[in-house]
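Engineer: just the structure for this:
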Amino acid sequence: MLPEMPAVYKQLLDQLDAGIHIVDRDGKSLIYNEKMSRIEGMNKEEVLRKNIMDIFMFASEEDSRLLQALKYGKSFQSEKQTYFTFKGKEITTINDIFPIEVDGISAGAVEIAEDITKLERMARRKRNDSLRFTFERIVGESIPLQETVQRARQAARTNSSVLLYGETGTGKELFAQSIHAESPRASGPFIAQNCAALPESLMEGILFGSVKGAYTGAGGQAGLFEQAAGGTLLLDEINSLSTPMQAKLLRILQEKTVRRLGGTKDVPVDVRIIAVLNEDPLTAMQEGRLRPDLYYRLSVVSLAVPPLRERIRDIPVLSRYFISLFNEQFQLSVEGLAEETAYLFHAYEWPGNVRELEHIIEGAMNMMHDTGRIEPYHLPGHMRMRFSKEKPRPAESDEHPQKSLKEHLEASERMYLEETLRRTNQNVTRAADMLGLSRQSLQYRLKKLKIQRPDTAES
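Structural biologist: As a prediction, the model looks like this:
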């Protein structure tokens, strides 16, 4: 047992500008100075002679550094810890914690705490200022998009890992930010890292942290896993990591601890992982860019973000959104898309997806003055050329007149409708939904363009 501390020493502890909390070998509080009382917002009478598991809201004993010091004889230096009191107050401190032994026998543990709660909240607000998206800001009405949003909302309710995959420009980070913003971790940090942005020699230190002297010029610093504690870590293009790095990542996910580069101890981490792939994960596994065991660990929830060509009915609403956005930025009054431009947008395949649509509208509006509609001649050259290419034909004459823009557009529309019907196995209802049209409107266009369908097709 710890000997009773003289009253004069207790008075001295109350004068210190550091929180002091000492527990006995049973985890009951013996010393709780004035500074610690102010940090945690509790009176001494609410703490002394009570077990710390009754005072603080820990999921288990392993979450309490004091109990770990007491139970396993561990010491912690400059350990950042966020926790809740039984009153529901969130506290963040930097702690030095070590066990106390008397005659070689464990007698208790002591915690010396520095309060950084206000600093942590300010840093958290600053980190989350970069969050621009929530589910309410996801633009689109198509069935494929709305189904993905619904699944993502369901995933947001838990702490399970999420794997987002889709083509470049589909809005995967938009979904990742929205999941975080609607999750129980919304008040925690959201940190995003593109795994292909830096050499792997630097990436390891950034992700896992390092101790001072681990490599030339290395200072002791926490990695992104520690920085994202209590929040969400987004790892983009995770398939760009080497196989050994993926193995290290898998170990962290399984053990929920991280060891800094050059370090000798494992640090517990509480972080949700959202991984992002710009390709189908099955293809990435088959071609050796993604470890199967890592895939199965990450894909507790797996969400495919649909490409723009599968959500054609969203093009008008997305176009209006981007036009409004750039009207405000450029101080313009552009009214919308001209009819010919709208036809071109529906017929285009959009390999760059929503990002390409955004950039094309931005580029077109740079070519405009104050008002008007976006005409085909405002569009970038590659898009205009895409719809001006024709098969070789004889030199122009009265017998071979050059096609008008209307004829070009009708030919492009015919090809696009035929391709959509082919993709939907001639199902008019599904094709109409993909095109953002009513069933009656599509049937009218098929009749107008004289597009024939097999007798076995849905009528």
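
Engineer: from here on, contacts and neighbour counts on C-alpha atoms
Structural biologist: Will do.

Engineer: ok now do the nearest residue to Ser240 once chain neighbours are set aside, which residues does it touch?
Structural biologist: Using C-alpha to C-alpha, 6 or more residues apart in numbering and skipping the chain neighbours, the partner closest in space to Ser240 is Ala196 (5.6 Å). Ala196 is in contact with 236-238, 240-241, counting by C-alpha atoms under 8 Å, 6 or more residues apart in numbering.

Engineer: compare with the first, here's sequence two:
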Amino acid sequence: MQKINFNSMDYQGLLEAVFLAAQDAISVVDEKGEHILVNPAYTKITGIEHDDIIGKNALYDIEDGEESVHMKVLSTKKPVENTKLKLKPSGKTVVAQAAPINVNGEMKGSVAVLHDISTIKDLTDKLEEAEKKLREMTYKYKPEDIIGSSMAINEVRNLIEKAAKVPATVLLRGESGTGKELFANSIHAQSSRSHKSFVRVNCAALSDSLLESELFGYDEGSFTGALKGGKKGLFEEANKGTIFLDEISEISLNTQAKLLRVLQEKEIMRVGSNKNISVDVRVIAATNTDLAKAVKEGRFREDLFYRLSILPIKIPPLRERKEDIPLLVKSFIAKFNDEYGRNIVDISDDALVILKAHDWPGNVRELENIIGRAIIYMNINERVIDTIHLPQLDTNKIQNIVKSVISTDDAGVTSLDNVLNKAESEYIYNVYLRFDKNKTRTAKELGISLRSLYYKMEKYGIS
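Structural biologist: Take a look at the predicted model:
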């Protein structure tokens, strides 16, 4: 390699050209820690003009509380590597490296090079946000979030474990507030698709045309306002994962036909396209209506109904699993303690009597709301939920029922469970007699399934 010789003027000019052209920000301070030299990249990254920084202390260009690499070099007389700093006034994040300037064995100052990592940080933040959304999309409930030990909930839990092992379509049937999304999440979380997306769609919340474009996507120019390049539909987003179609009864017959095609052919066609796209998606649908009745009335396609009903699972209403109320209340107390910053430790027996005697038309969601409101009503020094904190419920009426049960029991009823069991037993027996021992009509009047009625009659010895 040929050696190039520079005279002193050439060398000084070369150094100055390199200094000014460098993409990384460079700053130099003297032995007192005052800026004596900066390059254009420095003024760009800090937002400080050249003449405004010269003569200023090394702490001038960094946020309060940050440690200056220049001052560290001057105090230790050693180089400093890869120190993360936040600049002012620009607010940009940099990684700084600094080294001492020694002339004839004497330290005359410090030189620092600043690498702008704001763009990298922005990308990292966006990546973390995307990963967070993906985790939320994957599933927000876990199998252990299914609270309860009743026979009714254990039966559902067993069905869900079986459903998770196969890719069959599942139809969840249950009243509003029973937690159908929780059970759908649980199926996905226990399945082989758990590492892929869980996409929830509220079919009742979107118009027919919007629902179609959301489910199946669209091509560019397919309608006014369509995005350039088109858009993936939710079936594509859920590929290899699970799509949860909540309120499935609310979709139009036209969209039902297209959904049926997806289930049969495992293909979708975007709005405005004639190209088929293969998808591998596990479908879980949910409804709070009688789909069989909707089929008879012509509001729901019979072929789609049978496609969806390969594995039907009925979620029991809370009135059929009242023995789970104490465990549910405990979980809600823990949840609201965390959300509201409270320290509620328990619920009184009297309050539990009130809760167990209520019919719960809004199911678990209603119970959650009532516990949340009760905690809000409580004074900051109160630790136990009592009947006074449950003004939404007709506590006087319920307490009178319980008192009447206790007063008519010669042996005395001492425990909470005995009180409630005695009240439930007498109520079921009275309804049973009122309908001339017709079990179907009795179950309908009580708002429970025929199977639950048989279980309760056997439990209480009603014949």
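
Engineer: neighbour-wise, which of the contacts of Ala196 of structure 1 leads?
Structural biologist: Asp236 (22 neighbours; other C-alpha atoms under 10 Å).

Engineer: looking at it, it is touching Ile273, isn't it?
Structural biologist: No: here Asp236 of structure 1 does not reach Ile273: they are 10.5 Å apart, not a contact under C-alpha atoms under 8 Å.

Engineer: the top helix by length along structure 1 packs against which elements?
Structural biologist: If each helix of structure 1 is counted by residues according to DSSP state H, the longest one is helix 405-423. Where contact means 3 or more C-alpha pairs under 8 Å, 6 or more residues apart in numbering; DSSP states H and E, helix 405-423 of structure 1 is packed against helix 339-347, helix 428-435.

Engineer: in CSV, list those along with distance to Gly166 of structure 1 and mean neighbour count.
Structural biologist: Below are these laid out as CSV (distance: least, C-alpha to C-alpha, whole Å; neighbours: other C-alpha atoms under 10 Å):
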stretch, distance to Gly166 of structure 1, mean neighbour count
helix 339-347, 21, 18
helix 428-435, 18, 21
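
Engineer: of all those, which one comes closest to Lys406 of structure 1?
Structural biologist: Nearest to Lys406 of structure 1 among those is helix 339-347; the distance by C-alpha to C-alpha comes to 8.1 Å.

Engineer: where does the helix or strand just after the closest one end up in structure 2?
Structural biologist: On the C-terminal side of helix 339-347 of structure 1, the closest following helix or strand by DSSP states H and E is helix 353-366. Residues 363-376 of structure 2 are where helix 353-366 of structure 1 lands when matched by TM-score structural alignment.

Engineer: leaving out the residues flanking it, which one is nearest to Val329 of structure 2?
Structural biologist: Looking at Val329 of structure 2 with C-alpha to C-alpha, 6+ apart, the closest residue is Ile371, at 7.1 Å.

Engineer: I'd assumed Ser331 was in contact with the one you found.
Structural biologist: No: assessed by C-alpha under 8 Å, Ile371 of structure 2 is found out of contact with Ser331, at 10.2 Å.

Engineer: neighbour count winner among these two?
Structural biologist: Between Ile371 of structure 2 and Ser331, counted using other C-alpha under 10 Å, Ile371 has the larger neighbour count: 22 against 15.

Engineer: ok, that one - contacts?
Structural biologist: Residues near Ile371 of structure 2 by C-alpha under 8 Å, 6+ apart: 329, 332-333.

Engineer: got it, and Phe326 of structure 1?
Structural biologist: 332, 362, 365.

Engineer: same check on Arg439 of structure 1?
Structural biologist: With C-alpha under 8 Å, 6+ apart, Arg439 of structure 1 has these contacts: 428-429, 432-433.

Engineer: can you name the two of those that sit furthest apart?
Structural biologist: Within the contacts of Arg439 of structure 1, Val428 and Asp433 form the most distant pair, 8.6 Å apart (C-alpha to C-alpha).

Engineer: that older thread, so which of the contacts of Ile371 of structure 2 is the most crowded?
Structural biologist: Counting neighbours by other C-alpha under 10 Å, Ile333 comes out on top of the contacts of Ile371 of structure 2 with 24 neighbours.

Engineer: what helix or strand is the equivalent of that one over in structure 1 located in?
Structural biologist: Using TM-score structural alignment as the criterion, the counterpart of Ile333 of structure 2 in structure 1 is Ile323. Using DSSP H and E, Ile323 of structure 1 sits in helix 315-330.

Engineer: hmm, who's touching stretch 213-228 of structure 1?
Structural biologist: In contact with stretch 213-228 of structure 1 (C-alpha under 8 Å, 6+ apart) are residues 188-191, 205-212, 233, 258, 260-263, 269, 271.
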